[in-house]
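Engineer: build the 3D model from these lines:
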Amino acid sequence: MTYRKIVPILLAGGALMTVAPALAQTQKPAEPDAREIIVTAQNRKENVQNVPIAISVVTGAALAAQGVTDFTSVQKVSPALNITSDTNNTRVTVRGVGSLTNNEAQDQSIAVNIDGEYLNRPTILNAAIFDIDRVEVLRGPQGTLYGRNSTGGAVNFITRKPGDHTAVNGSVSYGNFNSVLVDGGADLVLSEGAAVRVAGFYRSHDGYNYHPNTPFSPTSAFTPSTANRSDTDNTGGGRISLRLKPLNGLTVDGSVEHVEQNIIPAAQMWTDMTAAGYNPGTSTTSCGNGWTVAAARTGGVSCVPANINVLAGRDRSTYNSPLIGVGSLHQISTAVRGRLAYDMGFATLTYTGGYRTTKNTGGNTLSPAFYFTNFGGTVKTNSHELRLNGLTHGVQWQGGVFYFYEQLNSNGGLYSPFIGSTGSYVNYFRHPTNTKSVSAFGQAEVPLTDTLTAVVGGRYTQDDRDAAFTNYAFAFGSGPIELTNQPATTSPLKYSGNKFTWLAGLNYKPNSATLIYGKVSTGYKAGGFDGAGTAFRPETNTAYEGGAKFKLGRHILNFAGFYYDYKDLQNDVLLNPAIGAQTFNAGKAQIYGLEVESTLRLTDNDTITASANLMHAKYTDFVASVASYDIGASSATPLTANLKGNRLPQTPNVVITLGYDHIFRLGAAGTLTFSAFSRYKGDYYLDFYNYASARQDARTQTDLSLEYKPQNKRFSVQAFVRNLEGYRSLAYAGNTVVPGVANIYNFQFTPPRTYGVRLGVDF
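Structural biologist: You can find the predicted model right below:
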C-alpha cells in the first residue's frame, strides 16, 4: 500500500484518537439500556459495541417485522449486504467482495453459518430462514476465527433456542400475489435443566413475473411447464431444538431441521442480440447500435455490447419467457446441529458440529430455447470445531481446530428440444467432487495498559479437493433423459493448498462507552479446479481498517474506514459451452471506503436509525476473456481485454439508509407503532465488463408498517407495504454467447411492491 493511500487512514485514525478523550470527558455516563445487543461474533458473548469489528446486527423481531424469510431478503435490513440471484443461485457481496460464479465446485467469498454450521453452495444459500434470534453481518476479512472463504466477511444466523418457561409464539400473514406466511414455535420445559422448542413455517406466493407468450411444446418426451408465471414459491419446514444442562457448567444444544422447497424459478427476461435493431450491423470495420469495437480481427472486427441498453423501456414484470416455457425445481434439505459447552472455571471447552444433506431435482429453462436438466444434484457436508476459551492474568485467549468435509455431485446438462427430432444435449456433466479442509487457529487479546489492548491471531488451513469429472460429448437425438452410456471423457482431478491468515490490532477503550480500534487482517478464498479441469489459485485480501464506536447516553454512533489489497481474483468466463465455465486468477482490485451508523433514541417513543456507506471499488489489473459478436472475423483465438478501471460488480459507490419508528401510546388500549425505512443505493453494475445493459441506476426502496399491540402484548396486528416505489432493480444481467448457437442478454429482477397484513401471537 502506497504512502498516498495509507495517509487518509492514518489521519482518520489520528483524528479519532484525538477526539475520543474529549468525548469521554464531555459525554454523560452511559445509561443502562435493555435494548443493548449481545453478540457472539468473537466466539464469546459480548455487547456489540465492545466488538472491534464493523458489524451489523438484526434481531429476530426486526426480521419478522420486515418479512425476512430467506437469505436474499436479509439485505433489506442490512445495508452492508448486496445479494442477487441467478435463477436458483444466490450471490453475496460485502464491501465489493463476492462471487459471480456458476461453477458448482467454486467456493463463496463470504462465510455463511447457521449456529456454527458452514453453508457454502450458492443453491443452498436459498435455504429458508425461520425462527431466528438474530443475524450478525461481519464486514471485512475474518480469516482468523472463521477461516477459509471469509475474504469479504461473514454472516451468522443464530436460531432461537428453548426458553426456561413454557411459551408459544406465531404469526400469519397474507398479502398480494396470494402471499401466505405462517410461522410459529413453542417452548416446553421438560424438567429442571431440560427444555425443547418446536418451530415451523410455511410460505407461498404466486409468481412475480408474467409471461404472455405461449410456451412451445414439441411432440417429444420433453414436456415443459405451461405456467404463465415464474418466481413462485412454495416452501415449508420445521426444526426441533433441545437444550440440556445436566451438570453444573455444562450446556448441550441440539437441533434437527428439515426444509422442502418447490418453486418455479424466475424466468429471465432475454434479448436476442442477433435480431434486427440489436445487432451491430454488417460492417467489417465498425460496430453499430451501441456496440463498440473490441478488437480488429482477421477479416473483420469483434464487437461487444458496451454501450447498448437493451433494457430501456422494457416492462420488468411482464415479458416473454424462453420459448419452451418455465422450469421447476424441488429442493430438500435436512440438517443436524449440536453444541456442547463446558465451563471448567479457568476456561470453557466448546464443541460445535453440523451435518447437512441437500438434494435438488427438476430443471430450469434458459433463453432462447434450452432446458438445463437436473437428475439429482446433491450436497452433503459436515463440519466440526473444538475450541477452548479462557481468561488468564487479564489475557483473553482462545484456540481450536476445525474440520470441514463436503461431497458434491451434479448430474444434468443443457438440452435443446429443437436439435433433432427428439432433442439433443449440447453438454452434459457428472462432477462428483470431495472437499476437505482442516485448520488450527488461535487469538489473544493482551492488555498493554488499563485502556489499550493488543490483539493478535492466526490460522493455518490445509485444503484438499479431488474429483472425477465426466463430460459427455454432444448427444444428438438423445431426448431429455439421464445420460449413462453416451461417449464421454472422465478426468481425475486433485487440488491441494494451504494458507496462513492472521490478524494484528490495537483496541483503545478510555471508558465503558467508547471503543476505538485499528487492525490489519487477512482472508482468502480457497483454490481449486474448474469444469475444464484447470487449477486456479486462492484469492487473497489484506485489509487495513480503523473504526470507533460510541455510546452517547441512549444514542449510538459508529464509524469505520477501510482499505483492501485484493489479489488473484477468481473469475468465471464461458469460453466453451461443451465444458462449462472456466475459472481464472485474473487481476487485482483496490477497495476503500467509509461507513457511518447511528441509532438515535430521541424519546421513549421516537427512534431514528441511519447509515451511510461510501465506497470506491475498481480493478487495478484485470485481464479477462470477452464474449464478442464477430463480423467477418475468422480468428478462433478467444478475445481478451484488460478491464483495468472497471468497477467491481454489485458494488454501489454509496448506500444510505434512514429509518424512523414512533410509538403512539394509547393508555389502557395499548400501543400503535409506525415504522418507516428507506434505503438509497447508488448505481452499480451486475457484471465486471460494466456494460450499459448491466448497469442499475440509483434508486430508493421504502418499507412502511403500522402495528397495533394491546397493553398485555399477547397479540399484534400489522399492516405493511414493502418496496413502496414498486421498482424492480436488476438482480442479474449477463451476456451469454454460445458460438454458432446463440448470442443472448439475460436479466433477472428483485421483487415488486408487496403489501399485506400480519397477525402475531405471543404467550
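Engineer: all contacts plus neighbour counts: C-alpha atoms, from now on.
Structural biologist: Will do.
Engineer: isn't Tyr544 up against Tyr517?
Structural biologist: No - if you go by CA atoms under 8 Å, Tyr544 and Tyr517 don't touch, sitting 11.1 Å apart.
Engineer: how much space separates Leu181 from Leu81?
Structural biologist: Using CA to CA, to the nearest Å, Leu181 is found at 24 Å from Leu81.
Engineer: neighbour count: these two, which is higher?
Structural biologist: Set Leu181 next to Leu81 and count neighbours by other CA atoms under 10 Å: Leu81 wins out with 24 against 20.
Engineer: what about the longest helix in the protein?
Structural biologist: In the chain, assigned by DSSP state H, the helix with the most residues is helix 3-26.
Engineer: how about Val57, what does it touch?
Structural biologist: 37, 78, 134-137 (CA atoms under 8 Å, 6 or more residues apart in numbering).
Engineer: how deep is Thr620 tucked in, by neighbour count?
Structural biologist: Neighbours of Thr620 using other CA under 10 Å come to 18.
Engineer: so what's the most centrally placed residue in the chain closest to, chain neighbours aside?
Structural biologist: Centroid check for the chain by CA atoms, centre = their mean gives Val92 as the closest residue, at 2.8 Å. Setting aside the residues directly before and after it, Val92 is nearest to Ile83 in space (CA to CA, 6 or more residues apart in numbering), at 4.6 Å.
Engineer: equivalent analysis for Gly518, please.
Structural biologist: Excluding its sequence neighbours, the residue lying closest to Gly518 (CA to CA, 6+ apart) is Gly546, at 4.1 Å.
Engineer: another sequence for comparison is provided below:
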Amino acid sequence: MTNVLERLPSSRRAAKNAAAWMCGIAMGAVLVPQAYAQAAAAGQPAAENDQAIGDIIVTAQKRSESVQKTPLAITAIGGEALRTSGTSTISAVVQSVPSLQLGQFYGVANVTLRGVTLSAINAGTESPVAFHVDGVYYGRPAAVLSSFFDVQRVEVLRGAQGTLYGRNASGGSINIITADPTPDLSGFAQVTYGNYNHMNVEAAVSGPLSDKVQVRVAGRWDHRDGYGINEATGRDIDDNNERAIRGKIKILPTDTLTILLEGDYSKAHSNAAIHLQGAVAGGPIFGTQSSIFGTPFVPGKASSKLRNVSQDEDPTLRTKFWGFGSTISLELGSITLRSITSYRKSQSLSVGDIDLTSAPLVSPFGISDDANQFSQELQVVGQDDHSNWILGGYYFHEKDEGREVSAFSTVFAGANPATNARGLYSGSRVTTDAYAIFGQYTRKFTDQLSVTVGGRYSIETKGLINQNNFDLGTPFDRSKLFDKPATFAIQCGKGLPTLGYAGTGVTCRPKKTFKAFTPKVGIDYQVTPQTLLYASYTRGFKSGTFNLGVVQDAVRPEKLDDFELGIKSTLMDGRLRANVAGFYYNYKDVQAYNGLPTQTYLENAATAKIYGIETELVARPVTQFQIDLSGSWLHATYDNYKAYDQLRPGGDGVTLVPNLGSTGFLNGFDLKGNRLPQAPRISGRLGAAYTFASDLGDFTLRGEAAYKSKMYITQFNTDPVGAVKAHTRFNASLNYEHKDGHLTASINAKNLGNKVLLTNGFAGTPFVGGLISGYLEAPRTIDFTVGYKF
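Structural biologist: Okay, the predicted model is just below:
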C-alpha cells in the first residue's frame, strides 16, 4: 500500500544528530536555563547594556514579574515579535515552544504539550492544556484555532498548573494577553498580500477619551484561497475567511481603582479538508460494513495529488466566537483586590465526507457545537518585603450542546432506494458547574532562598442529556442536517444503542460530581542576580466527562503529578540567556479510547510515564546579530494500556479486552511501552537574525530551521501508516523599520521546502474503519506586509 506519510522526509542520522546537539545544549546550559523571552514587548529592558537581550514581564503567577525571575517552565513571546514574524495563530507559535504540538479534528483544536493531549471531541470535552485570554478560561477547544491579533504577548506555561489555573491545566496553559488602552494616542495599521491570494488587514487605535477614560479598538480581516481543490466538485479546500474585532474601555475613577471592560467578536469560514493518507486492506472498511448491512464497500476515487482530495462532500468549517467581560482592580496599599467576570458564546459547525472518497457512502458527516459559558474569579493579591501571596475563588458554568450526524447512501440495506437516508443522529447537552478555592504563598527566607506552597480544592458537577436516532428509512434532507429527529432513544446502563432504535422520551439524565485537590510545593534559589535555580512538585487534573452515543459509566478525571527542576541564567552582561528544565510526570487515569468493531468509546484505560528535558538559548554576541535555539527531548510511553484496534481486529493473539455491553472479549493489543500520540522524542529550532543599519532605517534578515523526529498519530504506533516521519522545516524573513520608527515592511517565507506535513492524524471510524487520515500543515507561503505605527 502506498502511503503519503512514507513520502515525508525521514533520516535516522538526522535524529541522532538532533539528539546529540540536544544533549550538548543541556550539558552546556547546566549553569543556565528554561524560559526564553523574545525581545521585550512592554518596553521593559533587561539591562542598561544596549546589546542586552530584551526582557519581558509576565503574569504567569497572577502577578507581574520578569520571565527570568519566574520559577516556571514558560516561553513568552512579545507582541512586536509576533507581528514582525507574521504569527497570528497558535499553530505558528508551535515552533517556538519546546514540546508543543497542535492539530485539529473537525474544528476542534488538539493541543499537545509534553505528550499530554486531548482524547475526544464530543460535546463537553475539554483539553488538558488550558487556554486563557486576558485571564479568562475558554472552555471550548475550538477557540484555540481562532486567530489572535493586537496581542501584547503570548505565555506558554509548560507543566501542571493545577494550583493557580485549576481544572484542565494538567498539561499546562496557553495564555494570550491582548493590548490594553493607553493614556496617549497610539496605534498601528498593516496590510499583507501573499501567494494563494492571501490578503490581510489588521489595525488598532488607542487613546484617552478623558483623564479618567481610555479606549482601544482593534480589528482583523483575513482572506486566502485554498491550498488545494476537491477534484470531485472543483471547489477550493483549505482556504480561509475570517474577521474579528475587539474593544476595550479602561475607566480610572480613582488612583487606586481600575475598571477594564472588554468585548470581542470573531467569525470564520473555511473549507478545511481531511486528507486520506491510506487504508488498511481487509480491515473494517470491508468487513464491518458487510457484517452489519450485508452490503460490500463501494470504493470511490481518492486524489493522487497530496494537497487535493476527491470527495463527494465539500468540507466546511464555520466558527463564531463572541463575549464580553470586566476586570476590576482595587489597590489597598500592598494588597490588590481583583475581579474577573466573563460571558462567552462559542459556535462551530463542521461538515465533511467521512469515507474521504468520491463514493457516496457516508456523507455528509457533520459535527456542530453550541456553548455558553460564564465565569467569575475573585483574587486577593498581597506582598511585602519577605513574601507574596494570593487567595482566590472561582466559579465556572457552561452549557454545551453538540450534535453529530451521518447520512447513509443507498448502498446500505434498508436505505431509501431513491435517495440517501437520514442515517445516524446523536445529540447531547453537557452542563458543567465548577467551583474552586485556591491559594499560594511564597516566603523569602533570605535574599536568595524562597519557598512556595499552595493548593486548590475543586468541585465540579457535570450532567448529560444524550439523544440518539438511527434511521435508514427517512430520506436525507440537507436543509435539516442538524435538526433533532422526531423520535430518539436514551439508554441507561452500559452498552451500545440498538440499530434502528427509537423512543419518545427523556429516560436518562446521568449526573456526576468530581472533586480534586491540586497542591504545589516549590523552592527557588537565586544563586546570583543573573542565575535562578528552582524545583517544584505540582498536581494537575483534567475534568471527567461522559461518553456520547455509547452508554457507559462517567469517565473519571485524569491526575498528573509533575516534578520539575530548572535553571535560568542571564550571562555576559545580558547578552546570553540560557534556560534548562527537566521534568517527570506520573500520569494516572489517562482518558484514552478503546474500541469495538463498530464504535469507539472513552475510558480511564491507561497510565503513563513522561519525562524529558527542554533547553532554550538566546545569544547576542554583537548588537546586530542574535541567535536563538530551543529543543526538547521527550520520553512519553504507556505504563498500562490494553485496547482493541479497529484497523487490526485480530489483535496480537494474546491480549483480550472486554467487549462493551456483553460478557465476551475482543482480540486486542497490550500497548505497554507504546509512545503517546503527538509526542516526538526530539524537537528543536535554530534561528539567527542580523540587522543592517542604514540611513533609511534598519533591515533585519532572519532564518530558522525547525526539526521534529518521528511521531505516531495513534496509540497503536503502527508503521508506516500511523506515523509522521522525521522532518525539518525552514522559514526566512526580511524586516524593515524606518529610522523614525513609524513605517515598517516585511517579507515572510514559511515552509521553504514546501513539505507536505500532517499536523496530526487519526485512524478508523465506527462504520468506515481502515482509513488513515489527517489535516495538513500549510505549504510554502510568502507574504509581503507594509505597516505604520504611531
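Engineer: helices of structure 2, residue ranges please.
Structural biologist: 12-28, 79-84, 90-93, 287-293.
Engineer: show me which of those has the highest average neighbour count.
Structural biologist: helix 79-84 (a mean of 20; mean count of other CA atoms under 10 Å).
Engineer: just checking, what packs against it?
Structural biologist: With contacts taken as 3 or more CA pairs under 8 Å, 6 or more residues apart in numbering; DSSP states H and E, helix 79-84 of structure 2 sits against strand 151-158.
Engineer: out of the contacts of Val57 of structure 1, who's the most crowded?
Structural biologist: Val137 leads the contacts of Val57 of structure 1 on contacts (other CA under 10 Å) with 24 neighbours.
Engineer: tell me which residue of structure 2 lines up with that one.
Structural biologist: Residue correspondence to structure 2 (TM-score structural alignment): Val137 of structure 1 is matched to Val156.
Engineer: distance check, its match against Gly282 of structure 2.
Structural biologist: Taking CA to CA, one finds Val156 of structure 2 at 44 Å from Gly282 of structure 2.
Engineer: contact partners for the closest residue to the match of Val137 of structure 1 other than its chain neighbours?
Structural biologist: Nearest non-adjacent residue to Val156 of structure 2, counting by CA to CA, 6+ apart: Ile174, 4.6 Å away. For Ile174 of structure 2, the contacting residues are 129-132, 154-157, by CA under 8 Å, 6+ apart.
Engineer: to which residue of structure 1 is His742 of structure 2 aligned?
Structural biologist: For His742 of structure 2, the residue aligned by TM-score structural alignment is Arg714.
Engineer: contact partners for Asn89 of structure 1?
Structural biologist: Here Asn89 of structure 1 is in contact with 102, 122-123, 125-126 (CA under 8 Å, 6+ apart).
Engineer: is it true that Asp464 of structure 1 touches Glu406?
Structural biologist: No - if you go by CA under 8 Å, Asp464 of structure 1 and Glu406 don't touch, sitting 10.7 Å apart.
Engineer: what do the two both touch?
Structural biologist: Common neighbours of Asp464 of structure 1 and Glu406 (CA under 8 Å, 6+ apart) are 435-436.
Engineer: excluding its backbone neighbours, what's nearest the counterpart of Glu377 of structure 2 in structure 1?
Structural biologist: Structural alignment (TM-score structural alignment) places Glu377 of structure 2 against Glu385 in structure 1. Counting by CA to CA, 6+ apart, the nearest residue to Glu385 of structure 1 once its immediate chain neighbours are dropped is Phe402, at 4.4 Å.
Engineer: ok, back up a step: so which of the contacts of Asn89 of structure 1 wins on neighbours?
Structural biologist: Neighbour max across those (other CA under 10 Å) = Pro122, 25 neighbours.
Engineer: how much space separates that one from Phe71 of structure 1?
Structural biologist: 11 Å.
Engineer: can you check Tyr708 of structure 1 too?
Structural biologist: Counting by CA to CA, the gap from Tyr708 of structure 1 to Phe71 of structure 1 is 27 Å.
Engineer: next one: Lys494 of structure 1
Structural biologist: 32 Å.
Engineer: what's the local residue count around the nearest residue to Leu378 of structure 2 once chain neighbours are set aside?
Structural biologist: Distance criterion CA to CA, 6+ apart; nearest residue to Leu378 of structure 2, sequence neighbours excluded, is Ser339 at 4.7 Å. Using other CA under 10 Å, Ser339 of structure 2 has 17 other residues around it.
Engineer: I'd say Ser339 of structure 2 and Val380 touch.
Structural biologist: No - at 9.1 Å, Ser339 of structure 2 and Val380 do not qualify as touching, with contact defined as CA under 8 Å.
Engineer: in structure 1, what residue corresponds to Thr336 of structure 2?
Structural biologist: So Thr336 of structure 2 corresponds to Thr348, using TM-score structural alignment.
Engineer: ok, its match touching Gly390?
Structural biologist: Yes - taking contacts as CA under 8 Å, Thr348 of structure 1 lies within contact range of Gly390: 6.3 Å.
Engineer: quick check: closest non-adjacent residue to the match of His742 of structure 2.
Structural biologist: Asp762 (5.0 Å).
Engineer: what residue of structure 2 matches up with that neighbour?
Structural biologist: Using TM-score structural alignment, Asp762 of structure 1 lines up with Lys789 in structure 2.
Engineer: so that match sits against Phe188, correct?
Structural biologist: Yes - between Lys789 of structure 2 and Phe188 there is a contact at 4.2 Å, judged by CA under 8 Å.
Engineer: ok, the counterpart of Thr319 of structure 2 in structure 1 - how many residues close by?
Structural biologist: By TM-score structural alignment, Thr319 of structure 2 lines up with Gln331 in structure 1. The tally of other residues near Gln331 of structure 1 (other CA under 10 Å) stands at 22.
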